[in-house]
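Undergrad: model this:
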Amino acid sequence: MNTDHVDTLSFMLPVLGFAAWSGTGKTTLLTQLIPRLRERGLRIAMVKHAHHAFDVDKPGKDSYELRKAGASQMLIASSRRMALMTELNPPAEPGLPELLARLDASRADLVLVEGFKEARIPKIELHRPSLGKPLLFPDDPDIVAVASDAPPGRPCDRVLLDLNDLGTITEFVLQWQRNHR
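TA: Below is the predicted model of the structure:
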């Protein structure tokens, strides 16, 4: 188990992870959940783990060309958004505490984390028994709920949520956020 423990008290915002094996539907769920949370008045900050190299800008765009030319940090901003790309040299996986420290806590009420399934933060486990992957909760004391599309197949001492019931998941997250702010 990763010892990447996040001290949420010093961070100032509730942090709730969504952990699952690849292919379970974390991004799909979150793209449906975030608008519902926003409708209920929450400002959401999001941290997502990506594998290996990725680009948010595309070849031919100025920001891409400047970063590829050797800028170790590339900040691009407009009246609508800004993005900071930082090249890690030598390559190193940033820990969740380091990433959370880069967020502007004054602009959010809740941080949702996708991936980082081994980080020591409260998490909702997403589980689809049809994928044949083991449950995470038995070995992860930080999992507060299990959202599954079928019975988990073993006793579960965590809150059980229906993975296909977005309303119930929304209410759970709202209540969790209220209890942890």
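
Undergrad: from here on, just use CA atoms for contacts and neighbour counts.
TA: Will do.

Undergrad: give me the neighbour count for Ala150.
TA: By other C-alpha atoms under 10 Å, 14 other residues sit near Ala150.

Undergrad: buried stuff in stretch 102-116?
TA: Neighbour-count burial for stretch 102-116, counted by 16 or more other C-alpha atoms under 10 Å, picks out 109-116.

Undergrad: can you check stretch 9-20 too?
TA: Neighbour-count burial for stretch 9-20, with 16+ other C-alpha under 10 Å as criterion, is recorded at 13-20.

Undergrad: and of those residues, the nearest to Asn179?
TA: Pro14 (9.2 Å; C-alpha to C-alpha).

Undergrad: ok, the nearest residue to the closest one once chain neighbours are set aside - contacts?
TA: Closest residue to Pro14 apart from its sequence neighbours, by C-alpha to C-alpha, 6 or more residues apart in numbering: Leu110 at 5.3 Å. Remark: with contacts taken as C-alpha atoms under 8 Å, 6 or more residues apart in numbering, Leu110 is in contact with 13-16, 42-45, 177.

Undergrad: just to revisit the earlier point, among the buried residues of stretch 9-20, which two are most distant?
TA: Among the buried residues of stretch 9-20, the pair separated by the greatest distance (C-alpha to C-alpha) is Leu13 and Ala20, at 22.7 Å.

Undergrad: ok so Phe18 is a helix residue?
TA: No. Applying DSSP: H, G, I helix; E, B strand; the rest coil, one finds Phe18 to be strand, outside a helix.

Undergrad: in CSV: the buried residues of stretch 102-116, plus distance to Ser148 and secondary structure.
TA: Formatted as CSV, those follow (distance: C-alpha to C-alpha, whole Å; DSSP: H, G, I helix; E, B strand; the rest coil):
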residue, distance to Ser148, secondary structure
Asp109, 26, coil
Leu110, 23, strand
Val111, 22, strand
Leu112, 19, strand
Val113, 18, strand
Glu114, 17, strand
Gly115, 17, coil
Phe116, 19, coil
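
Undergrad: second chain to compare with the first, below:
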Amino acid sequence: MRLYGITGWKNAGKTGLMERLVAEITARGLTVSTVKHAHHDTDIDQPGRDSHRHREAGAQEVLLSTPRRWALMHELREAGEPSLADLLSRLSPVDLVLIEGYKHAPHPKIETYRQVIGRPLLASKIGTIRAIAADGPVDTGLPVFDLDDTAAIADFILREVEL
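TA: Here you go, the predicted model:
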């Protein structure tokens, strides 16, 4: 599986770009999976639902299956967060895995950047950032794409991973 990341400051457009890239790249006939890293505690389960009750009762893993999808929830129960490599090993094979977050991991990345945030480019400190997707001009030696030019960004990523 080939990996490519989208990183950037909070509210810089990462999730929107991820969503558009998945649609663009799958429309080209490639298979794509995604990994999203969150720095805060999040729960995809709802209190009161059967699967939530199973987890709250102490189940290590709860697999929820429906006619349309299945989801596996794994409780860490005081264990450390697994590495990105460990998580990737759990994915089914696809052409490309797009990773949101994990800015310091070794895979190549595009940084999303919005001028209004007023923060410096991460690319100046993170060597695995290969390009910038911005909402305006940026002073960098890297390729710069318009944040909304999904097709051009997808072309760049697919060239980078040789797909």
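
Undergrad: and of the buried residues of stretch 102-116 of the first structure, the nearest to Thr168 of the first structure?
TA: Using C-alpha to C-alpha, Leu112 comes nearest to Thr168 of the first structure of these, at 16.9 Å.

Undergrad: surely the closest one touches Leu42?
TA: No. Assessed by C-alpha atoms under 8 Å, Leu112 of the first structure is found out of contact with Leu42, at 11.4 Å.

Undergrad: counterpart of Ala12 of the second structure over in the first structure?
TA: Mapped onto the first structure by TM-score structural alignment, Ala12 of the second structure lines up with Thr24.

Undergrad: chain neighbours aside, what residue packs nearest to the most centrally placed residue in the first structure?
TA: Closest to where the C-alpha atoms of the first structure average out (C-alpha atoms, centre = their mean) is Val113, at 1.6 Å. Of all residues not flanking Val113 of the first structure in the chain, Gly17 sits nearest, at 4.4 Å (C-alpha to C-alpha, 6+ apart).

Undergrad: tell me the spacing between that neighbour and Leu75 of the first structure.
TA: The gap separating Gly17 of the first structure from Leu75 of the first structure is 27 Å, by C-alpha to C-alpha, to the nearest Å.

Undergrad: same question, Gly41 of the first structure
TA: Distance of Gly41 of the first structure to Leu75 of the first structure, given as C-alpha to C-alpha: 29 Å.

Undergrad: cool, Leu66 of the first structure as well?
TA: From Leu66 of the first structure across to Leu75 of the first structure, the span is 10 Å (C-alpha to C-alpha).

Undergrad: equivalent analysis for Thr28 of the first structure, please.
TA: Look at Thr28 of the first structure and Leu75 of the first structure: by C-alpha to C-alpha, they are 28 Å apart.

Undergrad: what do you get for Met82 of the first structure?
TA: Met82 of the first structure sits 7 Å away from Leu75 of the first structure, going by C-alpha to C-alpha.

Undergrad: do Glu118 of the first structure as well
TA: Taking C-alpha to C-alpha as the measure, Glu118 of the first structure falls 30 Å from Leu75 of the first structure.

Undergrad: higher neighbour count, the two?
TA: Glu118 (16 against 12).

Undergrad: what's the match for the more buried one in the second structure?
TA: Glu118 of the first structure maps onto His104 in the second structure, with residues paired by TM-score structural alignment.

Undergrad: list the contacts for the alignment partner in the first structure of Asp95 of the second structure?
TA: Taking TM-score structural alignment, the alignment pairs Asp95 of the second structure with Asp109 from the first structure. Neighbouring residues of Asp109 of the first structure by C-alpha under 8 Å, 6+ apart: 13-14, 42-45.

Undergrad: same question, Val32 of the second structure
TA: Contacts for Val32 of the second structure were tallied using C-alpha under 8 Å, 6+ apart; they are 22, 25-26, 94-98.

Undergrad: from Arg119 of the second structure, how far off is it?
TA: For Val32 of the second structure, the distance to Arg119 of the second structure - C-alpha to C-alpha - is 31 Å.
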